[in-house]
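Engineer: what follows is a protein structure lacking sequence information:
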């Protein structure tokens, strides 16, 4: 376990709840942005993988900034490493979502051949489902791997 500058050897339960609440809030912002971009891009004719990539990019930028603020990034010196580690986790999630949405599109076209709205809903559900599962996984990956060089807490 990585020891952080603002904690002892064991993380406190309160710290995790505070991080989880702020992580959830950042995820709500990123999800709202990415959902709008995904549905708009896919409904306008983008392939599922392209719509996913656009949605990922639209949500990843505010998500990184908000999560870095939540965890207290390690300052300018740590930024490059944090971006790289966050990017790998985020791109991995986007690849999983692209695979899920492409598979869902194939199934939706078979099941709803002449119902474009139903196809959009099925593909969108795959997109949301992937990110819902990854929400939990990403929380722990971000906590343990991304923001490891914590700044000391600011006095309040």
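Structural biologist: Here it is on my side, so go on. Everything numeric here is computed off the predicted structure, so don't read it as measured data.

Engineer: drop to CA atoms for contacts and neighbour counts, all remaining ones
Structural biologist: Fine.

Engineer: burial count for residue 113?
Structural biologist: Neighbourhood size, residue 113 [other Cα atoms under 10 Å]: 11.

Engineer: and here is the other one:
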């Protein structure tokens, strides 16, 4: 009894649109988790600065940067699967524009809340809570918009690894 061996040729799979990049739901969950970590860093900074008497504008601006820096590294690597040195023109600059819009919303809402609380003579812990709610509200409002822009514009095209030296 002879064995028949068959060999079948398999066509190579076409490249996926986001090869090397986590699937959409994974990216969304990971970006959300990264955002939660960034928000925690921002919250500690914001509350601390407000407690020490900083203006709402200065406190929210510094707090935003305190969260944005770690978020860049965590989200870029974990949510979008990016490694290596980022391309300044195609990745870093668009990222800065997107988060700049988020920063404007955070600082703007916190500054507005500060302007509203002054004439109402809301002070101390209550004022910090009101300013913090305004700051957090901007994060909630901006997250979906920011994720969509990052996912579709900044990090489109999959896992691009740029060489460390040029």
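Structural biologist: Perfect, I can see it now. Nothing here was measured: the structure is a model prediction, and the numbers come from that model.

Engineer: what do we get in structure 2 for residue 65 of structure 1?
Structural biologist: Using TM-score structural alignment as the criterion, residue 65 of structure 1 maps onto residue 73 of structure 2.

Engineer: wait, residue 55 of structure 1 sits on residue 30?
Structural biologist: No: when contacts are counted by Cα atoms under 8 Å, residue 55 of structure 1 is not listed as touching residue 30 (9.2 Å).

Engineer: between the two, which is the more surrounded one?
Structural biologist: Taking other Cα under 10 Å, residue 55 of structure 1 and residue 30 do not tie; residue 55 has more neighbours (26 against 22).

Engineer: where is the longest helix in structure 1?
Structural biologist: helix 76-111 (DSSP state H).

Engineer: in that helix, what's buried?
Structural biologist: The neighbour-count check on helix 76-111 of structure 1 (16 or more other Cα atoms under 10 Å) flags 79, 81-83, 85-86, 89-91, 93-102, 104-105, 108-109 as buried.

Engineer: quick check, residue 131 of structure 2 in contact with residue 116.
Structural biologist: No: contact between residue 131 of structure 2 and residue 116 fails when scored by Cα under 8 Å: they sit 9.9 Å apart.

Engineer: so for the two, which residues contact both of them?
Structural biologist: Taking Cα atoms under 8 Å, 6 or more residues apart in numbering as the contact rule, residue 131 of structure 2 and residue 116 touch no residue in common.

Engineer: what's the lengthiest helix in structure 2 aligned against in structure 1?
Structural biologist: Ranked by residue count, the top helix of structure 2 under DSSP H comes out as helix 24-51. On structure 1, the counterpart of helix 24-51 of structure 2 by TM-score structural alignment is residues 16-43.

Engineer: mean per-residue distance, that stretch to structure 2?
Structural biologist: Its aligned residues in structure 2 lie a mean 0.8 Å from stretch 16-43 of structure 1 after superposition (mean Cα distance after the TM-score superposition for structure 1).
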